[in-house]
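> got a sequence here, can you model it:
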Amino acid sequence: MTTTETAPPPDWTGGAGPAISVRGLVKRYGGRAVVDGLDLDVARGECFALLGPNGAGKTTTIEVLEGVRRRDGGDVVVLGEDPASAGRTWRARIGVVSQGEGAAQALTVREALDHFAAHHADPRPTAELLTAVGLEEKGGTRVGRLSGGQRRRLAVALGVQGRPELVFLDEPTTGMDPVARRQFWELVRGLRADGTTVLLTTHYLDEAAELADRVGVISGGVLAEVAPPAELGARLRREATVSWLEGGRRREVRTESPAAVLRDLLAASPREVPGLTVTRPGLEDVYLQLVATTTSEELR
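I've put the predicted structure just below:
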């Protein structure tokens, strides 16, 4: 399969090289390649979103980059070091928001944040974090009594508490209500404004479109395509669907020249063309087609 890689603009790197550089990453489970020759570059200060169905290799890729899972092949450099052998100083430069449940269940939310603040040289103030993730009213609540969505918010707060250079956010808004998601988006924008690099996995396409400079669609352990959200699937987006009613039945034509189809329809209709619409694929349509194409090629 041929993948499409769009390189990040050079002015993001600051002359220091990419924050993440991956070549030929392979991870196998029971002889099956979950990640199969993946290449990826994420520039410093960029927000990059990984999209893909369950089992596509998103979380495994993130865990390799975090240094918590060993790879079976390929070269990986994160903030100038190999995560597999990087030490404590390197780990202090990254922040992690994973899908797992957090510790400190017996502490209150405020106590948990104050406790882990001691592990950072320059932690963000607890009050600032509580506001940023929408937990101001839960500061005195024990962690074990929080809802699933509230625990996700606390995990995000802990992941960015140490002002990391690079933050890994693995499906961070799962379980959050719409208000909490919007607050999280503002937090990510603030991180970006401070120059923090963000690698995000999500199932929410609107989230990727809202936050990411570039998105990568991963399927079958490889990147099907990488591009800015508005440009993803450029080839697929060129084709529009012209739809109308004729004789009481819906008809449609898919074409790269909708204007010509419209001229013909208008010329043949003495008045208006009933039910006329012209649509182009949105991000969700493109994503589904990219994933479907990758899956079909795997099955051949």
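
> drop to CA atoms for contacts and neighbour counts, all remaining ones
Fine.

> show me where the stretch 151-300 of the chain has helices.
178-193, 205-211, 234-237, 258-268, 283-298 (DSSP state H, counting those that start in this stretch).

> how about CSV for those helices, with mean neighbour count and distance to A155 added?
Converted to CSV, those look like this (neighbours: other CA atoms under 10 Å; distance: least, CA to CA, whole Å):
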stretch, mean neighbour count, distance to A155
helix 178-193, 17, 12
helix 205-211, 17, 18
helix 234-237, 14, 36
helix 258-268, 13, 48
helix 283-298, 16, 28
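
> between those, which gets nearest to L245?
Of all the helices of the stretch 151-300 of the chain, it is helix 258-268 that lies closest to L245, at 10.9 Å by CA to CA.

> next SSE after the helix or strand containing D41?
Per DSSP states H and E, D41 falls inside strand 32-42. Under the assignment DSSP H and E, the closest C-terminal helix or strand after strand 32-42 is strand 47-51.

> return the set of buried residues in the next helix or strand after that next one.
Toward the C-terminus, strand 47-51 is succeeded by helix 58-66 as the next helix or strand (DSSP H and E). For helix 58-66, burial by neighbour count (16 or more other CA atoms under 10 Å) applies to 58-66.

> helices and strands around helix 58-66, which ones?
strand 32-42, strand 166-170 (3 or more CA pairs under 8 Å, 6 or more residues apart in numbering; DSSP states H and E).

> okay, the buried residues of helix 58-66 in TSV with distance to W90 next?
Listed next are those as TSV, based on distance: CA to CA, whole Å:
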residue	distance to W90
K58	22
T59	21
T60	20
T61	18
I62	16
E63	15
V64	14
L65	12
E66	10
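
> one more, please, to line up against the first structure:
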Amino acid sequence: MKTLLTSVLLTGHLALNAQFQEQDFDGTQSYPLPYMIDTTAGNIWQVGMPQKPLFNAARSAPNAIVTDTLAAYPPTNTSSFIVKSDLAGYWGWSVFFLRFYHAFDTDTLQEGGYVEVSWDNGASWTNIFSDWMMPLNIENYYADDWTPIIADTLSNGQIGYSGRSGSLTGGLRWVYSSFCWETIGYPLADSVFVRFSFFSDSIPEARDGWMIDNITVEAYIAHPVSAFTRMDDFIVVAPNPVQDQLNIVYDVDQDRTPVHLELIDPAGRAVRVLADGEFPPGDRHIQLDRRELPRPAGPLLLAGHIGGRSVAHRIILAPVSVVDH
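Next up is the predicted model:
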């Protein structure tokens, strides 16, 4: 599955082909996405450092938003928080994305988290999987090996996420979710509200609930995924698996094309930035020795963008012991 995996890099200004807002709950983002936690009694959403059996670290340390940073979620509870993106500044942008990383630990097909959108300032809400306002491209998969996952129908009738992303022995697995609205032919509202809700039934469960981090809203003039059908035409990665050297050759079409390429490990962390800046037209070549890459064998994700073209390429590293024999 070919998909947008990373946002356009911000270097003191918004890149020419995109608008960008992010909420990492650490107060470090340059263009913050506002959020509001419902103050209703019993709301269990908290921002802080997760300290639970499975939820023991944020994706971007130290904080995430989680259904209680310490305790298991209680029975018979519905808790929500809202993020708001003002779309007035996106006038003329035909495509925009909501993306976030999250983990869940609930009773499968019974309890879990779901996402709703509102185009009328919160007067009405629609489940994001069945949003009628605009066409959607939806993708969900594990961020460590890019295996797609399928949303569940919870016992309250909402389409969302349930079960356990990871295990107590194997560790937490972050899930990446991306929702795309194509606004051509539709009037763009002044703002979009996105509500994240967690639901539990009447049966007590000693589970961690739902944890979310790195929520991003991005807007583009053109769909950045549209060129993925010709991915091999603008980027080549070889050999794969990587034994001795990793070679990445990519094509830049226009002058001052913004390029950002990075390697992401199975935990979703950027382990090396390969390209970051604006480049002239032509072919470019990145070459790395296996010893310059992380020592553990296994998968990495080459992710980023070359202008308006997004990159998502799975790379397998050979064991260093094999390379160094």
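
> give me the TM-score for these two chains.
A TM-score of 0.27 describes the superposed chains when it is computed by TM-score structural alignment, normalised by the length of the first structure; 155 aligned residues with a CA RMSD of 7.2 Å.

> reformat the helices and strands packed on helix 58-66 of the first structure as CSV; add distance to G159 of the first structure and mean neighbour count.
Converted to CSV, these look like this (distance: least, CA to CA, whole Å; neighbours: other CA atoms under 10 Å):
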stretch, distance to G159 of the first structure, mean neighbour count
strand 32-42, 19, 19
strand 166-170, 7, 25
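
> the ones you listed: which one's closest to V226 of the first structure?
Relative to V226 of the first structure, the nearest member of those by CA to CA is strand 32-42, separated by 9.0 Å.

> follow-up on the earlier one: and the helices of the stretch 151-300 of the first structure as JSON lines, adding distance to F48 of the first structure?
Shown next, in JSON lines, are the helices of the stretch 151-300 of the first structure (distance: least, CA to CA, whole Å):
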{"stretch": "helix 178-193", "distance to F48 of the first structure": "11"}
{"stretch": "helix 205-211", "distance to F48 of the first structure": "8"}
{"stretch": "helix 234-237", "distance to F48 of the first structure": "18"}
{"stretch": "helix 258-268", "distance to F48 of the first structure": "33"}
{"stretch": "helix 283-298", "distance to F48 of the first structure": "16"}
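
> between the ones you listed, which one is nearest to G159 of the first structure?
helix 178-193 (11.7 Å).

> name the helices or strands packed onto that closest one?
Secondary-structure packing of helix 178-193 of the first structure (3+ CA pairs under 8 Å, 6+ apart): helix 126-132, strand 197-201, helix 205-211.

> circling back to that earlier point, now the helices and strands packed on helix 58-66 of the first structure in CSV, with distance to R181 of the first structure?
CSV is the format used below for those (distance: least, CA to CA, whole Å):
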stretch, distance to R181 of the first structure
strand 32-42, 24
strand 166-170, 13
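
> closest to V77 of the first structure out of the ones you listed?
strand 32-42 (9.6 Å).

> angle of the closest one against strand 197-201?
Per axes from the mean of the first three to the mean of the last three CA atoms, to 10 degrees, the angle that strand 32-42 of the first structure makes with strand 197-201 is 150 degrees.

> who are the packing partners of strand 32-42 of the first structure?
Secondary-structure packing of strand 32-42 of the first structure (3+ CA pairs under 8 Å, 6+ apart): strand 20-29, helix 58-66, strand 222-227.

> how about those in CSV, adding distance to E210 of the first structure?
Converted to CSV, those look like this (distance: least, CA to CA, whole Å):
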stretch, distance to E210 of the first structure
strand 20-29, 22
helix 58-66, 19
strand 222-227, 14
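
> list just the one of the helices and strands packed on helix 58-66 of the first structure that sits closest to S219 of the first structure.
strand 32-42 (9.1 Å).

> follow-up on the earlier one: for the helices and strands packed on helix 178-193 of the first structure, give me a markdown table that also has distance to L288 of the first structure.
Converted to a markdown table, these look like this (distance: least, CA to CA, whole Å):
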| stretch | distance to L288 of the first structure |
| --- | --- |
| helix 126-132 | 33 |
| strand 197-201 | 16 |
| helix 205-211 | 11 |
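
> three-state assignment of V47 of the second structure?
Secondary structure for V47 of the second structure, judged by DSSP: H, G, I helix; E, B strand; the rest coil, is strand.

> nearest residue to it other than its sequence neighbours?
Spatially, and ignoring its direct neighbours in sequence, V47 of the second structure is nearest to I65 (4.4 Å; CA to CA, 6 or more residues apart in numbering).

> mind telling me what element that neighbour is part of?
strand 64-67.

> out of the helices and strands packed on helix 178-193 of the first structure, flag the one nearest G24 of the first structure.
Nearest to G24 of the first structure, of all these, is strand 197-201, at 18.5 Å by CA to CA.

> buried residues of the closest one, list them for me.
197-201.

> which one, of the helices of the stretch 151-300 of the first structure, ends up nearest to S243 of the first structure?
Minimum separation from S243 of the first structure across these (CA to CA) falls at helix 258-268, 9.9 Å.

> other SSEs contacting the closest one?
The contact analysis (3+ CA pairs under 8 Å, 6+ apart) places helix 258-268 of the first structure against strand 240-246.

> how about a cut-off of 10 Å?
Contacts defined by 3 or more CA pairs under 10 Å, 6 or more residues apart in numbering; DSSP states H and E place helix 258-268 of the first structure against strand 240-246, strand 249-255, strand 277-279.
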